[in-house]
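Asker: need a structure here:
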Amino acid sequence: MKNDLQKINLNILIAGFLLFLMSFSALYAQSKAEKIEKLMQTYHKYGQFNGSVLVAENGKVIYKDGLGMANMEWDIPNTANTKHRLGSITKQFTASLIMLLAEEGKLDQQKPVSTYLPDYPKPMGDEITIHHLLTHTSGIPNYTSFPGFFEEKSRDPYKPEEFVETFADSSLQFTPGEKFAYSNSGYFLLGYIIEKVTGKPYEEVLQEKILTPLGMKDTGYDHQETILKNRASGYEKTGNGYRNAPYLDMSIPYAAGSLYSTAEDLYKWDQALYTGEILSEASKKKMFTPQVPNGSGGYGYGWGMNYSKLENSKDSILTIGHGGGINGFNTNIIRVPEDRNLLVLLNNTGGANLSDIGENIKHILYNESYEQPKKSVAKELLSTIAEQGLEAALARFKELKSDDQYALRENEINIAGYQLLRTGMTKEAIAVFKLNVEEFPESGNVYDSLGEAYMEDGNIEMAIKNYEKSVEIDPGNNNGAQILKDLKAKRKSK
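Answerer: Alright, predicted model coming up:
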């Protein structure tokens, strides 16, 4: 009897200890969720995030929410199940379709484009392979960077074969395979190849091979005319608020950026990538291996890779992800396969600094210190321009850049400049881009943006001067080099 009582007591102790461990684990996970929630609420309070977010740890969702409005006109809030345009996150789905077709023996990544599109202009069609398109090493110019693209082409509907013609005759920026230069044109072409190989529309192939098998009912090709429940509207920041984002015909982003989805559906996608449900292990290895090394990571097939050190460890962790940006929206998906961690950020006010937000969430997941959000100098600058004019804004800028409560970020100032430029406030845009040049003189991008503003203003000499500086600092700025070449030719012809 005594032994039986001892066994019972021991079992009670073990059960109690296990219950304690489970409770401790739940509280620990909850504390991370609370930190993430507080972080996101602060970003939203400062006007730096408006959208949907989901975070998973060890494959389990620990936080998901919507912040701000999906529709500002009707005060409809964002949720974790709000549908957002994804922009370039679309590329990983296009790359996956290519890999699936390769598995089926319907195409070969090492074959040239002309194998599948015999009419593609020579000699480019014989020199560019599917692999080059997947890895942004084709040399095909990026159509969204063409001068006047947004003003002249972005609102018009195109069939895939029609739009391919707008960039197919362009001179290559470099010999295929020579270097990396991000190009929406390459992924547009991949979508067209998918259609040619299968004899079906791109979106139908996507539905059949990925979305339906995974039960991704809240993901698809976004058509403006379709009545789509829970679709977020896209907005752009102005000096003192928001405005509706400019219209973009969704036939143009196509296989490079026309999908919509939800944070919850992208979690389904993430989970499926750990199984063989859609892609073979061999295909996933190719997708998630840097085909084009770049610093601490590189670019695979539709995904970027990066190795980063942990604060509390000598080890590095591999993150696999991709961002997206399209009128009124910017997005990010970040995966840490080693720990099955996932971050999904879908913002419907454009221009949010999702990289910093993602880094802070990652630090929380790994019990590291993280930066508290700060107010944005760029946001205050735009607001002051709108309310008091440029002169007052420049004076305010001098005060704010030394204020510890405010953060001065190159990309945010750059976005502010473009917001002014696209609303016809060219003089103000030039002044803002000049501030960025003064603060970040070692960045090629700030000179590129200032050059574009001068070009918009008709000042060819100053445009050339800044594009020259941009290309000097960043020799990989192939688009800037092409614009510089065109500007010099234009000057010579006068």
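Asker: switch to C-alpha atoms for all contacts and neighbour counts from now on
Answerer: OK.
Asker: Could I get the full set of helices for the stretch 1-150 of the chain?
Answerer: Secondary structure of the stretch 1-150 of the chain (DSSP state H, counting those that start in this stretch): helices located at 2-45, 90-103, 124-127, 130-134, 149-152.
Asker: now, of those, which is deepest in the fold?
Answerer: Counting by mean count of other C-alpha atoms under 10 Å, helix 130-134 has the highest mean neighbour count of the helices of the stretch 1-150 of the chain, with a mean of 26.
Asker: outside of that one, which residues touch it?
Answerer: Identification of contacts with helix 130-134 by C-alpha atoms under 8 Å, 6 or more residues apart in numbering yields 95, 108-113, 138, 176-177, 186-187, 189-190, 300-302.
Asker: can you do 7 Å?
Answerer: 95, 109-113, 138, 176-177, 186-187, 301-302 (C-alpha atoms under 7 Å, 6 or more residues apart in numbering).
Asker: Stretch 308-315 now?
Answerer: 316, 317, 318, 368.
Asker: Show the end-to-end separation of that stretch, please.
Answerer: One end of stretch 308-315 sits 9 Å from the other (C-alpha to C-alpha, to the nearest Å).
Asker: was I right about residue 110 contacting residue 128?
Answerer: No: contact criterion C-alpha atoms under 7 Å: residue 110 and residue 128 do not qualify, at 9.1 Å.
Asker: more crowded one of those two?
Answerer: residue 128 (24 against 11; other C-alpha atoms under 10 Å).
Asker: quick one: the nearest residue to that one once chain neighbours are set aside and residue 186, what's the gap?
Answerer: Nearest residue to residue 128, sequence neighbours excluded (C-alpha to C-alpha, 6 or more residues apart in numbering): residue 112, at 5.3 Å. Distance, residue 112 to residue 186, using C-alpha to C-alpha: 13 Å.
Asker: and if you look at residue 481?
Answerer: As for residue 481, its distance to residue 186 is 19 Å (criterion: C-alpha to C-alpha).
Asker: Rebuild the helices of the stretch 1-150 of the chain as CSV, extending it with distance to residue 67.
Answerer: Listed next are the helices of the stretch 1-150 of the chain as CSV, based on distance: least, C-alpha to C-alpha, whole Å:
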stretch, distance to residue 67
helix 2-45, 7
helix 90-103, 23
helix 124-127, 46
helix 130-134, 34
helix 149-152, 29
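Asker: Let me know which of those helices is the nearest to residue 323.
Answerer: For residue 323, the closest of the helices of the stretch 1-150 of the chain is helix 90-103, at 9.6 Å, according to C-alpha to C-alpha.
Asker: ok now the closest one, how far from the chain's centre?
Answerer: Counting by C-alpha atoms, centre = their mean, to the nearest Å, helix 90-103 is centred 18 Å from the centre of its parent chain.
Asker: Now the second one, please; I'll put the structures next to each other:
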Amino acid sequence: MPRLCHLIKFLRSSTLIVLSLLSALSAQNVAAKQPDPLETAASQLFASGFRGALLAARGDKILLQKSSADFGDLQRPFRFASITKQMTAILIMQEVDAGRLQLDQPLGKYWPDYPNPQARQITLRQLLTHYSSLYNENAEPTFHMRNANQGDNMQAFASGICAGPMKSAPGSTFDYNNCDYLVLGALLEKISGQPFAQLLQRRLFQPSGMKSAGMYNAAMPDNPAHVHGTLGGKAEPEVNFASYGAAGSSYGTLQDLLAFDRAFIAGKLLTPAARADMLKPNATGGALGVWVYPFKGADERKPTTIVERQGWIAGVRILNLLDIQNGHILILVSTNGDLDLTQTWNNQGPAAGILKALLQSK
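Answerer: Next up, the predicted model:
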């Protein structure tokens, strides 16, 4: 009888162990079957008709990258467009950090013979935040960057077209304007004695590890091998990307833009004080070369601060979103030039769902 009792106890114990193991395995299977919120959000984005590519990362880890057929290989270069303005702003802040420029000093202090005397009163901060009131070529319905500047001479463009008549006093009105950054790029060339393209390579591309990044120039105003998109449902028009200079002429791959974002987050490009100054938003979220706003993500009670920069030329739009504090990065490249990517700040638009999933990712 004692042996029988021991056997019964052993069988009961073994049964409990087996049941526990089965329960644990079942729980693991259930957990494994739970869809990844980031994957789900990405699938929903592409199912909605999004064409292009996306990359989501946290710190040194890429969490998701995906592209549609028309974008193709994730290593294909594409125009950065106005992401270039963020880069120009960083170069300006490097000069501020070095004491060679001051944000609230007028342009005329550094460019005393700028052809438009009224424009000499514009401060560098006003140029960086689009409050300059410089002549805006986009206000002319028949104006085409392709025809206005067949080459890539920023000095000629900045002191020529951009020195046209101003419609209001500096600092009075917000007016998004490529001339603001063309003038800043030309100013950087003047005070450094180096072409803007060299400044980008030496001070941003190389320190960031951007191996395929470059700038369109007169010899390469476009590249058929780069990503192209549609506009108005048709193939995009011919564009001379070199003409955008410091306002939009850079290009690279997703990996290049990711490397740039990581370097910016890690503090490799600016001192903490200079970066903090750059990211200080005004009442409408405008900072220096970027927009900064709160976004309800992982914690509804405590919004995450997002740094946003967009780019758009013809059939390609780019949305670059950074969560500096936690190291989250979300890049969207749309090959549909008609797609509006501007509503993320309002928790709406194509990027809102995937950004929220990224901020909640473990």
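Asker: Compare neighbour counts for residue 112 and residue 186 of the first structure and give me the winner.
Answerer: A direct count of neighbours by other C-alpha under 10 Å for residue 112 of the first structure and residue 186 places residue 186 higher, at 27 against 20.
Asker: Trace the more buried one over to the second structure, please.
Answerer: Under the alignment by TM-score structural alignment, residue 186 of the first structure pairs with residue 180 in the second structure.
Asker: How about the helix or strand its match falls within, which residues are buried there?
Answerer: Element membership of residue 180 of the second structure, judged by DSSP states H and E, is helix 178-192. For helix 178-192 of the second structure, the buried set under the neighbour-count rule, 16 or more other C-alpha atoms under 10 Å, comprises 178, 179, 180, 181, 182, 183, 184, 185, 186, 187, 188, 189.
Asker: surely the first one meets residue 246?
Answerer: Think residue 178 of the second structure. No: using C-alpha under 7 Å, residue 178 of the second structure is not in contact with residue 246, being 8.5 Å away.
Asker: burial measure for residue 217 of the first structure, as a count.
Answerer: Around residue 217 of the first structure there are 12 residues (other C-alpha under 10 Å).
Asker: Name the surrounding residues that touch the helix holding residue 180 of the second structure.
Answerer: By C-alpha under 7 Å, 6+ apart, helix 178-192 of the second structure touches 85, 88, 127-128, 130, 132, 134, 136, 154-155, 158, 162, 195-196, 245-247.
Asker: Over to stretch 154-174 of the second structure?
Answerer: Counting by C-alpha under 7 Å, 6+ apart, residues outside stretch 154-174 of the second structure touching it are 114-116, 122, 126, 130-135, 179, 182-183, 186, 245.
Asker: Using the three-state scheme, assign the residue mapped onto residue 165 of the second structure from the first structure.
Answerer: Taking TM-score structural alignment, the alignment pairs residue 165 of the second structure with residue 171 from the first structure. In three-state terms, and counting by DSSP: H, G, I helix; E, B strand; the rest coil, residue 171 of the first structure is coil.
Asker: Against residue 125 of the first structure, how distant is residue 171 of the first structure?
Answerer: Residue 171 of the first structure sits at a distance of 12 Å from residue 125 of the first structure (criterion: C-alpha to C-alpha).
Asker: counterpart of residue 101 of the first structure in the second structure?
Answerer: Alignment note (TM-score structural alignment): residue 101 of the first structure maps to residue 95 of the second structure.
Asker: can you check residue 346 of the first structure too?
Answerer: Matched to the second structure by TM-score structural alignment, residue 346 of the first structure sits across from residue 333.
Asker: what about the match of residue 165 of the second structure, how many neighbours?
Answerer: Quick note: residue 171 of the first structure (other C-alpha under 10 Å) scores 12 neighbours.
Asker: Quick check: the gap between it and residue 112 of the first structure.
Answerer: Applying C-alpha to C-alpha to residue 171 of the first structure and residue 112 of the first structure gives a distance of 17 Å.
Asker: Residue 129 of the first structure -> the second structure?
Answerer: With TM-score structural alignment as the criterion, residue 129 of the first structure lines up with residue 123 in the second structure.
Asker: repeat for residue 79 of the first structure
Answerer: By TM-score structural alignment, residue 79 of the first structure lines up with residue 73.
Asker: For residue 94 of the second structure, see how far away its match is.
Answerer: The gap separating residue 73 of the second structure from residue 94 of the second structure is 34 Å, by C-alpha to C-alpha.
Asker: quick one: the helices in the stretch 251-362 of the second structure?
Answerer: Counting by DSSP H, counting those that start in this stretch, the stretch 251-362 of the second structure has helices at residues 254-266, 272-278, 352-360.
Asker: which one of those lies closest to residue 31 of the second structure?
Answerer: Smallest distance to residue 31 of the second structure across the helices of the stretch 251-362 of the second structure (C-alpha to C-alpha): 16.7 Å, for helix 352-360.
Asker: So which bits of that closest one are buried?
Answerer: Residues 352, 353, 354, 355, 356, 357, 358, 359 are the ones in helix 352-360 of the second structure that count as buried (16+ other C-alpha under 10 Å).
Asker: residues of the helix or strand where residue 467 of the first structure lies that come out buried?
Answerer: According to DSSP H and E, residue 467 of the first structure maps onto helix 460-473. Neighbour counts over helix 460-473 of the first structure (16+ other C-alpha under 10 Å) mark 460, 462, 463, 464, 465, 466, 467, 468, 469, 470, 471, 473 as buried.
Asker: which residues touch the residue nearest to the fifth one when sequence neighbours are not counted?
Answerer: Okay, so that is residue 465 of the first structure. Of all residues not flanking residue 465 of the first structure in the chain, residue 451 sits nearest, at 7.4 Å (C-alpha to C-alpha, 6+ apart). Contacts for residue 451 of the first structure were tallied using C-alpha under 7 Å, 6+ apart; they are 462, 463, 464, 466, 467.
Asker: about what we covered before: am I right that the match of residue 129 of the first structure is in contact with residue 108?
Answerer: No: between residue 123 of the second structure and residue 108 there is no contact under C-alpha under 7 Å: 8.6 Å.
Asker: which of the two has more neighbours?
Answerer: For residue 123 of the second structure versus residue 108, neighbours defined as other C-alpha under 10 Å are more numerous around residue 123 (21 against 17).
Asker: Pull the number of nearby residues for the match of residue 346 of the first structure.
Answerer: With other C-alpha under 10 Å as criterion, residue 333 of the second structure counts 28.
Asker: Great, nothing more from me.
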